[in-house]
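K.L.:
give me coordinates for this.
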Amino acid sequence: MPVVAIIMFIGMFCLNIVQLMSIQDGLQEWWGIPGWLAFVIGFLGLVYGGPIIGLLLGVVGFFAAMNVWDWAWWQAALLCFPAVIFAVALTMLDGVFSLGSAMRRKRL
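P.N.:
Below you'll find the model as predicted:
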């Protein structure tokens, strides 16, 4: 197995554990659910819930990181929605390169 794949696996595993902790704290704080039950709900929702339930739990984790852990909004967004932020950054980068390519073609 390549080293990069192992590093990515470990990084994503750690990220998912912190996301699950955020979801668990949000469910405990707002709905008064016991810790073990909040963990089970969060785990089963993330693994078997599909994209809609996963998105809803991501929103719970986002607001829990902001309100329970007192994180800034951008830190909570990086924790709970890293793929969206990565996609937006790549889209912006693609636009910059496309603009540069168009300007170079016009000059030639």
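
K.L.:
going by C-alpha atoms from here, please, whenever you check contacts or count neighbours.
P.N.:
Fine.

K.L.:
what number of residues lie near residue 95?
P.N.:
12 (other Cα atoms under 10 Å).

K.L.:
which SSE is it in?
P.N.:
For residue 95, the host element (DSSP states H and E) is helix 82-107.

K.L.:
could you do residue 7 as well?
P.N.:
helix 3-31.

K.L.:
return the set of buried residues in the helix holding residue 95.
P.N.:
When burial is assessed from 16 or more other Cα atoms under 10 Å, helix 82-107 yields no buried residues.

K.L.:
here's the other one to compare against:
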Amino acid sequence: MQVFIGIAYFAVGIIQLFAIIDGIDHALGWGGVISFILAMVVTYIPVLGSVLGVYGAVNAWDWSFWQAATLFFWYIPVIAIMGIASMALERRR
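P.N.:
Modelled structure (predicted):
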């Protein structure tokens, strides 16, 4: 399970990187190199990267908000479910 989550987190991070690059370019009109460098810094900061990824996907790629939020915030329900399952298993002991 950990391997799957790690691969999914990495894959979504790559998509998120490109969404952030396009979002920065859309919002600020900066060139690709500066947008890429800034996106590399913020992509894997959990909430900030997700918010900026949603912004880029919605405004630069014309996705709906719910599509982008589902893709970039997928880890929140997964973490919640894993936490609840962990608490339930601890309670059984």
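
K.L.:
specify the angle between the helix holding residue 95 of the first structure and helix 3-31 in degrees.
P.N.:
130 degrees (axes from the mean of the first three to the mean of the last three Cα atoms, to 10 degrees).

K.L.:
tell me the secondary structure for the equivalent of residue 36 of the first structure over in the second structure?
P.N.:
For residue 36 of the first structure, the aligned residue in the second structure is residue 33 (criterion: TM-score structural alignment). Secondary structure, DSSP: H, G, I helix; E, B strand; the rest coil: residue 33 of the second structure is helix.

K.L.:
next one: the one 5 residues further on
P.N.:
Secondary structure of residue 38 of the second structure, reduced to three states by three-state DSSP: helix.

K.L.:
burial of the residue nearest to it when sequence neighbours are not counted, as a residue count?
P.N.:
Nearest non-adjacent residue to residue 38 of the second structure, counting by Cα to Cα, 6 or more residues apart in numbering: residue 21, 7.9 Å away. The number of residues packed near residue 21 of the second structure is 27, by other Cα under 10 Å.

K.L.:
residues contacting residue 25 of the second structure?
P.N.:
31, 32, 35 (Cα atoms under 8 Å, 6 or more residues apart in numbering).

K.L.:
list the members of the residues you listed that persist in the first structure.
P.N.:
Contacts conserved in the first structure for those, using both residues aligned by TM-score structural alignment, their matches' Cα atoms under 8 Å: 31, 32, 35.

K.L.:
distance to residue 72 of the second structure for these - can I get that in CSV?
P.N.:
Putting these into CSV (distance: Cα to Cα, whole Å) gives the following:
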residue, distance to residue 72 of the second structure
31, 24
32, 22
35, 19
